[in-house]
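Trainee: One predicted model, sequence on top.
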Amino acid sequence: MDLSAVAFYVFSILIIGSAAIMVFAKNIVHSAFALMFTLAGVAAFYALLYAGFVAVTQLLVYVGGILVLILFGVMLTTRGYFEKVRTRTVALLPSSIFVAIIGALLIAVFVTTEWSKMPLEDGQVTMTGLGELLLTDFMLPFQVTGVLLLLAIIGAVLMASRARYPQQRPHPDNPGHPEGDPKGPQEPGQDPQQSADGDKGSG
């Protein structure tokens, strides 16, 4: 057994174990980090297949982009980012049947397919060639992708700023006072507790 076969089995165990943790973990943050190891294992598979560009793209897009987006979405929710995930018992039966059918189909394909035993060789397309293609023939899709990523970053910043500094609406009884704050707006840097104590002392 050569080193590539050992690496294949190691990364297979990593992917299966982290995927199981991702599915059965009740903490959504733990599931997100288990997803990170699953996606990293898939990137390692691409590296074993001499697809270095696809492996790096897997790490940058999925691990560095999608996973961070999931964590941001969890942390910016009002429930907090250690919310427990509860799966209803009614949903376990149909999901288990669906997983069993998919697993049976994959096993059937794996057993009945005559896999090629030709040795893998390094591909003709290099990183330099891919870079030239992205900046010549595929310039427009490359620039559009950059604009979409920029819009996603701007949207994430706006979501974070709104979650940190929520806007106050006027109180229905007194338009001059913010809703839920009969004392009115506080001065910048002023502690609301100190303001309340000062009002009691003056009264």
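Mentor: Here it is on my side, so go on.
Trainee: switch to C-alpha atoms for all contacts and neighbour counts from now on
Mentor: Noted.
Trainee: show me the contacts for the most centrally placed residue in the chain.
Mentor: Nearest residue to the geometric centre of the chain (C-alpha atoms, centre = their mean): L67, 2.1 Å. Neighbouring residues of L67 by C-alpha atoms under 8 Å, 6 or more residues apart in numbering: A32, L35, M36.
Trainee: Can you get me a residue count around S18?
Mentor: Residues lying near S18 (other C-alpha atoms under 10 Å) number 21.
Trainee: In which helix or strand does A47 reside?
Mentor: Taking DSSP states H and E as the criterion, A47 maps to helix 28-48.
Trainee: How about that helix, which residues are buried there?
Mentor: Across helix 28-48, burial judged by 16 or more other C-alpha atoms under 10 Å covers 28-46, 48.
Trainee: ok, back up a step: right, and the helix or strand after whichever strand or helix holds the residue nearest to the centre of the chain?
Mentor: Assessed by DSSP H and E, L67 sits inside helix 67-75. Counting by DSSP H and E, the next helix or strand C-terminal to helix 67-75 is helix 89-112.
Trainee: so what secondary structure elements neighbour that following helix?
Mentor: Other helices and strands packing on helix 89-112, by 3 or more C-alpha pairs under 8 Å, 6 or more residues apart in numbering; DSSP states H and E, are absent; none qualifies.
Trainee: What are the buried residues along it?
Mentor: Buried, per 16+ other C-alpha under 10 Å, within helix 89-112: nothing.
Trainee: and it, how far out from the chain's middle?
Mentor: Distance of helix 89-112 from its chain centroid, counting by C-alpha atoms, centre = their mean, to the nearest Å, is 25 Å.
Trainee: Check it against this one:
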Amino acid sequence: MTEAVPSYLSPTGQEVVFLLLGAVAVGSALLVVMTRQLVHAALWLVVSFGALAGGYLVLTAEFVAWVQVLIYVGAVVVLMLFGIMLTRAPIGRSADLDSGNRLVAAVVAVATAAVLVTVVIDGFRTAYTPLKPGAGGAEALGASVFATWVLPFEALSVLLLAALIGAIVLSRTDIPGGPPPSEDASPPPGDTAPPDQAQPSSPPDQTGGR
């Protein structure tokens, strides 16, 4: 059911909150691709996903909002952070994250955004649905996920677990097949050199003196 489009000069409180959440999502998404620190990029991704979840809540889609938080923020981003730590990836500022194609990427992003905005405005110019709280669809969606799509759901959980185990195996040096320890690594404090690497003692006095 559609109603007459109200004036854009008098937005409702829900529309203002939705616009603010959209601005936060877009701004944090830009920071994800512009920062040169991998951990900061993952944290800004958390902010972007959180803003999207808030937008779903404003649209009275609470099930999709909590799935956004649990799956993307609570699983994917956390898995990325654990993968960074377990594989000993560089977490500081890195110049390798800048590909040098900023101009091309900016042109493609602006063109894609212009096409999407044009299509949305042209397709929903005269359609307006008021944001009214409803009963929600958590019951129907939950029954569909855990009845029809339960096998892909469990397969995805096994895939994430396998990725985490693989990161642990690749980062361990005491497991056969793992990366060898670096040659320039100094031994930890308190370790003594092995017997075959001990310093040779001074040769005995050959002068015959007592």
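Mentor: In hand now; what should we look at? The model shown is predicted, which means the values in this text are computed figures rather than measured ones.
Trainee: For the two chains, what TM-score is obtained?
Mentor: The TM-score (TM-score structural alignment, normalised by the length of the first structure) is 0.72; 183 aligned residues with a C-alpha RMSD of 3.2 Å.
Trainee: So which bit of the second structure is the helix holding A47 of the first structure matched to?
Mentor: With TM-score structural alignment applied, helix 28-48 of the first structure matches the range 38-58 in the second structure.
Trainee: And the matching stretch against the first structure, how far off on average?
Mentor: Stretch 38-58 of the second structure, aligned to the first structure and superposed, deviates on average by 0.9 Å (mean C-alpha distance after the TM-score superposition for the first structure).
Trainee: Stretch 152-165 of the second structure too?
Mentor: Here the mean offset of stretch 152-165 of the second structure against the first structure after fitting is 2.6 Å, by mean C-alpha distance after the TM-score superposition for the first structure.
Trainee: Show me what that stretch is in contact with.
Mentor: L79, F82, G83, V145.
Trainee: Tell me which residues of stretch 23-32 of the second structure come out buried.
Mentor: Buried residues in stretch 23-32 of the second structure, counted by 16+ other C-alpha under 10 Å: V24, A25, S28, A29, L31, V32.
Trainee: Alignment lookup: the second one to the first structure.
Mentor: Read that as A25 of the second structure. By TM-score structural alignment, A25 of the second structure lines up with I15.
Trainee: Please name the residues that touch its match.
Mentor: I15 of the first structure is in contact with F37, T38, L39, G41, V42, counting by C-alpha under 8 Å, 6+ apart.
Trainee: again, only this time at 6 Å
Mentor: Residues near I15 of the first structure by C-alpha atoms under 6 Å, 6 or more residues apart in numbering: T38, G41.
Trainee: just how off-centre is the host helix or strand of it within its chain?
Mentor: Element membership of I15 of the first structure [criterion: DSSP H and E] is helix 3-24. Remark: helix 3-24 of the first structure is offset 19 Å from the chain centroid, using C-alpha atoms, centre = their mean.
Trainee: now stretch 68-87 of the second structure
Mentor: Computed by C-alpha atoms, centre = their mean, the chain-centroid distance of stretch 68-87 of the second structure equals 6 Å.
Trainee: quick one: terminal-to-terminal distance for it?
Mentor: 26 Å (C-alpha to C-alpha, to the nearest Å).
Trainee: What is the corresponding segment of the first structure for it?
Mentor: Against the first structure, stretch 68-87 of the second structure falls on residues 58-77 (TM-score structural alignment).
Trainee: right, and the helix or strand after the longest helix along the first structure?
Mentor: Across the first structure, the longest stretch assigned as helix under DSSP state H is helix 139-164. Per DSSP H and E, the first helix or strand lying C-terminal to helix 139-164 of the first structure is helix 192-202.
Trainee: now G142 of the second structure: how far from E62 of the second structure?
Mentor: Counting by C-alpha to C-alpha - G142 of the second structure and E62 of the second structure are separated by 12 Å.
Trainee: Of those two, which one has the most company?
Mentor: Legend: neighbour count by other C-alpha under 10 Å for G142 of the second structure and E62, higher for E62 (19 against 13).
Trainee: excluding its backbone neighbours, what's nearest the more buried one?
Mentor: Nearest residue to E62 of the second structure, sequence neighbours excluded (C-alpha to C-alpha, 6 or more residues apart in numbering): Y56, at 6.5 Å.
Trainee: Q37 of the second structure now?
Mentor: In space, Q37 of the second structure is closest to R93, 4.8 Å off (C-alpha to C-alpha, 6+ apart).
Trainee: tell me the angle the helix holding L67 of the first structure makes with helix 139-164.
Mentor: Helix 67-75 of the first structure and helix 139-164 are oriented at 20 degrees to each other (axes from the mean of the first three to the mean of the last three C-alpha atoms, to 10 degrees).
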